[in-house]
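J.: What follows is a predicted structure for the sequence shown.
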Amino acid sequence: MEGYQHIGKYIGEIHRSSCMYFSKRFSKFEIGSGQYLFLLNLYKNPGITQEELTEKVKLDKATTARAIKKLEDKGYVRRIKKESDRRAYMLELTEKAEQIKEEVFLIMEEWEDKIRSCFTNEESEELMKLLNKLSKSSLISKGELYE
């Protein structure tokens, strides 16, 4: 249909741009765009289990396992079997991960600044409210889009 616009197109474009940006910026740490999200969540949630991390990032268990394996192989994460549940793994950041923490957050802030530069403060706040509302909606938070 001529003139038809859909939100998914724009969300997809923004997502692809962010992936390219993060891939380039994190390449010096040998971290791909698929791992930075997990690393950020580990900084913010020390001692989290792999299952809890999966829930936080809203991805499947296999994707989380692959990303953690890559971070582990690069020396950023250790998986430790939980005493209370030998099937569960607690995730612990290494000293190597702690050494890059400040720069990781700086890269995230730079991207945020680039995105927000397109908007006034009021527009930026309104966009955040709308995206937060969409993210918390049952469509996204309960995975209804996949049913």
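T.: Arrived safely, thanks for sending.
J.: can we go C-alpha only for contacts and neighbour counts from here?
T.: OK.
J.: could you pull out the strands for this protein?
T.: Applying DSSP state E to the chain gives strands spanning 77-81, 89-93.
J.: between those strands, which one is nearest to residue 130?
T.: strand 89-93 (32.4 Å; CA to CA).
J.: chain center to the closest one, what's the gap?
T.: 17 Å (CA atoms, centre = their mean, to the nearest Å).
J.: go on, stretch 86-106?
T.: 14 Å.
J.: Below is an additional structure, to be compared with the one above:
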Amino acid sequence: MDEEIFENAPFIAWIHNLSKSQLKYLNSRLNDLDLGHEIKYIMMIYENPNSSQDDLVNFSGQSKGNIAKIVKKLEDRGYVERKVNPNNRRKYMLKTTSKANDIVPKIRKVSKEWEIEVGLTPDDDELKQRIKEISINSMKLVGE
């Protein structure tokens, strides 16, 4: 790889590259699950039970239609279930099933391996927190 070409790449390209390369790594190590990018949605729902499809849209930046397809696929494959939100009967709350819950430790293990391989250390926790803050600010900026 010619690293010189990347010297002047915009910051957002680096963030995108991290996301894509982590997903490729996860899928290469977890190819028996045959999940693709759905892995990140399983983790989002697992970490945020009773979240809605709108929450996934807001966090991921994907369209409502794409998220609906992803959730339907995960539901059909037995990883996610939808329940009507008692506070808003037109919305669904999403929750991972036991099938998804069983694979979460494996996903976390491989994700941690990726962090080690790319050089993230506990010393980078402050950096990770700062990137989360920037991401939240970014979502608020475009949501206004």
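T.: Looks like it arrived, so ask away. Every value quoted in this text rests on a predicted model; they were computed, and no experiment measured them.
J.: before we move on, back to that, among the strands of structure 1, show me which one is buried the most.
T.: strand 89-93 (a mean of 20; mean count of other CA atoms under 10 Å).
J.: Need the counterpart of residue 62 of structure 1 in structure 2.
T.: In structure 2, the residue matched to residue 62 of structure 1 (TM-score structural alignment) is residue 65.
J.: Show me the helices in structure 1, by range?
T.: Ranges of helices in structure 1, per DSSP state H, are 7-26, 36-44, 50-57, 61-73, 95-116, 121-136, 138-141.
J.: now those in TSV, with distance to residue 86 of structure 1 and mean neighbour count?
T.: Shown next, in TSV, are the helices of structure 1 (distance: least, CA to CA, whole Å; neighbours: other CA atoms under 10 Å):
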stretch	distance to residue 86 of structure 1	mean neighbour count
helix 7-26	33	13
helix 36-44	20	16
helix 50-57	13	16
helix 61-73	16	17
helix 95-116	25	13
helix 121-136	32	12
helix 138-141	29	13
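J.: could I get the ones you listed as JSON lines with distance to residue 79 of structure 1?
T.: Listed next are the helices of structure 1 as JSON lines, based on distance: least, CA to CA, whole Å:
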{"stretch": "helix 7-26", "distance to residue 79 of structure 1": "22"}
{"stretch": "helix 36-44", "distance to residue 79 of structure 1": "12"}
{"stretch": "helix 50-57", "distance to residue 79 of structure 1": "8"}
{"stretch": "helix 61-73", "distance to residue 79 of structure 1": "8"}
{"stretch": "helix 95-116", "distance to residue 79 of structure 1": "14"}
{"stretch": "helix 121-136", "distance to residue 79 of structure 1": "29"}
{"stretch": "helix 138-141", "distance to residue 79 of structure 1": "27"}
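J.: nearest to residue 89 of structure 1, of those?
T.: Across those, residue 89 of structure 1 has its closest neighbour in helix 50-57 (5.8 Å, CA to CA).
J.: which residue sits closest to residue 70 of structure 2 in space, ignoring its chain neighbours?
T.: Of all residues not flanking residue 70 of structure 2 in the chain, residue 38 sits nearest, at 6.9 Å (CA to CA, 6 or more residues apart in numbering).
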